[in-house]
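Trainee: Here's my sequence, what's the structure:
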Amino acid sequence: MENFNEKTVTSETLYCGKIIELRVDEVQLPDGKLAKRELVKHPGAVAVIAITDEGKLVLVEQFRKALERTIVEIPAGKIEPNEDPKQTAIRELEEETGYRANEFTYIQSFSTSPGFADEVIHLYLAKSLEKVENPAAGDEDEFINLHECTISEAEEMMNDGRIYDAKTAFAVLYVKQLTIK
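Mentor: Take a look at the predicted model:
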């Protein structure tokens, strides 16, 4: 197999915000030529496939500024510095849905947009849910509507565009696969 590695020659941070860092790297290509790479550095995130005892998916609906519209998603959130991804998942599930899970299982991790971003999402399955009497408060700038739906209802939301992001589409297909076996 050929070596396609790109060696970083220079790196310039253009912006460092609360969630992301924007960087331009100059790289040396395998053929020796130089090229620029525009990169988004991200601390990583978690996402939770939460399933009620009735077999319904717990989803959140929120406005996404990057898309300029509301979409329906699985609960998810950014990993805080030095936070274990499983702890992030437990925290985000409670903050966004008001649920705790008695069964928490790691599924897998995946890159969201490897062409320009290093964000990795760690995906968990949460079962044996119970409502928390006084759930932890969510982010003050986050406004969420909670939905519980069947897999067929979630597939319908994928078809009409209410579910529009890859992590949630993956989750719906993952759960559908679990129920087929």
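Trainee: can we go C-alpha only for contacts and neighbour counts from here?
Mentor: Fine.
Trainee: Roughly how far does the residue located most distally from the centre of the chain sit from Leu39?
Mentor: Largest separation from the mean C-alpha position in the chain: Gly32, at 36.0 Å (Cα atoms, centre = their mean). Distance from Gly32 to Leu39, counting by Cα to Cα, to the nearest Å: 21 Å.
Trainee: likewise Val132?
Mentor: 39 Å.
Trainee: and those two? which has more neighbours close in?
Mentor: Leu39 (18 against 14; other Cα atoms under 10 Å).
Trainee: what helix or strand does that one sit in?
Mentor: Element membership for Leu39 (DSSP states H and E) is strand 34-41.
Trainee: Contacts for the helix or strand where Leu123 lies, please.
Mentor: Here Leu123 sits within strand 120-131, counting by DSSP H and E. Around strand 120-131, the neighbours that count as contacts under Cα atoms under 8 Å, 6 or more residues apart in numbering are 44-53, 85-86, 89, 98-112.
Trainee: Of all the residues in it, which ones are buried?
Mentor: Val120, Ile121, His122, Leu123, Tyr124, Leu125, Ala126, Lys127, Leu129 (16 or more other Cα atoms under 10 Å).
Trainee: Also stretch 105-122?
Mentor: For stretch 105-122, by 16+ other Cα under 10 Å, it's Thr112, Ala117, Asp118, Glu119, Val120, Ile121, His122.
Trainee: Let's compare: structure for the following, please.
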Amino acid sequence: MAPLPAPEPFELLETIEVMQARKIRFERNRIKLPLGVEGTFGLIRHPGASLAVPITDAGRVVLLRQYRFAVQARLLEFPAGTLEDGEDPLESMQRELGEEAGYSAAVWDSLGPMLPCPGYSDEVIHCFLARQLTPLANPPAGDEDEDLEVLEMTPAELDAALASGEEWLDGKSVTAWFRAKQRLGL
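Mentor: This is a model prediction of the structure:
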């Protein structure tokens, strides 16, 4: 998997406004782009995240149906979570897989990083394939604001749900599923 492209930094001329939220920071900056154009741009600073495509030994895909307040709907997603300060992406995902889906995995393969919204955010999501799953007898508690249901689907059922549009799968999960299918030869 190719690494992210080399940065071409912009020149920060002025920070006009900053708003800190729970996991993100919004900045409105006056900048000079590498091509020389100056302007005011909004930017969401994000600490990064990890995501896993968990596959059971029976070949079923573990997903979450999770409520997302921004779109006021329940979406199909793979387990994922925001990186804690200084946390390794794989360690973060191992923790999140237990908290959100109730599994641990013996085999982890990198599916590479992805940029979910590069037009306005610096977030990088590190994607993994998790295999040889073991259900946890006492899964650790997740975040109190997470409203989710754990589901299992066959790869064909997931593909059919995506193709029909009856289920919404967020962009990070679509990308990770595509990469996982390539890795698994599906």
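Trainee: could you pull out the helices for structure 1?
Mentor: Secondary structure of structure 1 (DSSP state H): helices located at 85-97, 151-160, 166-180.
Trainee: Which among the contacts of strand 120-131 of structure 1 count as buried?
Mentor: 44-52, 85-86, 89, 98-101, 104, 112.
Trainee: Just the ones in strands from those, please.
Mentor: Ala45, Val46, Ala47, Val48, Ile49, Ala50, Ile51, Tyr99, Arg100, Ala101, Phe104 (DSSP state E).
Trainee: Just tell me what the first one corresponds to in structure 2.
Mentor: In structure 2, the residue paired with Ala45 of structure 1 is Ala49, using TM-score structural alignment.
Trainee: check contacts around Pro89 of structure 2.
Mentor: Applying Cα under 8 Å, 6+ apart, the residues near Pro89 of structure 2 are Ala49, Ser50, Leu83, His126.
Trainee: separation between it and Phe128 of structure 2?
Mentor: 9 Å.
Trainee: Thr154 of structure 2 too?
Mentor: 18 Å.
Trainee: about what we covered before: between the helices of structure 1, which gets nearest to Asn5 of structure 1?
Mentor: helix 166-180 (27.0 Å; Cα to Cα).
Trainee: buried residues in that closest one?
Mentor: Lys167, Thr168, Ala169, Ala171, Val172, Val175, Lys176.
Trainee: ok, now stretch 26-45 of structure 2?
Mentor: Phe26, Glu27, Arg28, Asn29, Arg30, Ile31, Lys32, Gly42, Leu43, Ile44, Arg45.
Trainee: Could you tell me the end-to-end distance of it?
Mentor: 6 Å.
Trainee: residues making contact with it?
Mentor: Contacts of stretch 26-45 of structure 2 (Cα under 8 Å, 6+ apart): 8-20, 24-25, 120-123.
Trainee: Is it possible to mark the buried ones in the residues you listed?
Mentor: Looks like these have Ile24, Ser121, Asp122, Glu123 buried, using 16+ other Cα under 10 Å.
Trainee: need the contact list for the counterpart of the third one in structure 1.
Mentor: Read it as Asp122 of structure 2. Using TM-score structural alignment, the equivalent of Asp122 of structure 2 in structure 1 is Asp118. Asp118 of structure 1 makes contact with Leu39, Val40, Lys41, His42, Gly44, Ser111, Thr112 under the criterion Cα under 8 Å, 6+ apart.
Trainee: Recalculate using a threshold of 6 Å.
Mentor: The contact partners of Asp118 of structure 1, by Cα atoms under 6 Å, 6 or more residues apart in numbering, come to Lys41.
Trainee: just Val132 of structure 1 next, same as before
Mentor: Gly98, Tyr99.
Trainee: what do you get for Asp109 of structure 2?
Mentor: Counted by Cα under 6 Å, 6+ apart, Asp109 of structure 2 has contacts Phe128, Leu129.
Trainee: cutoff 7 Å now
Mentor: Shown in contact with Asp109 of structure 2 (Cα atoms under 7 Å, 6 or more residues apart in numbering): Phe128, Leu129, Ala130.
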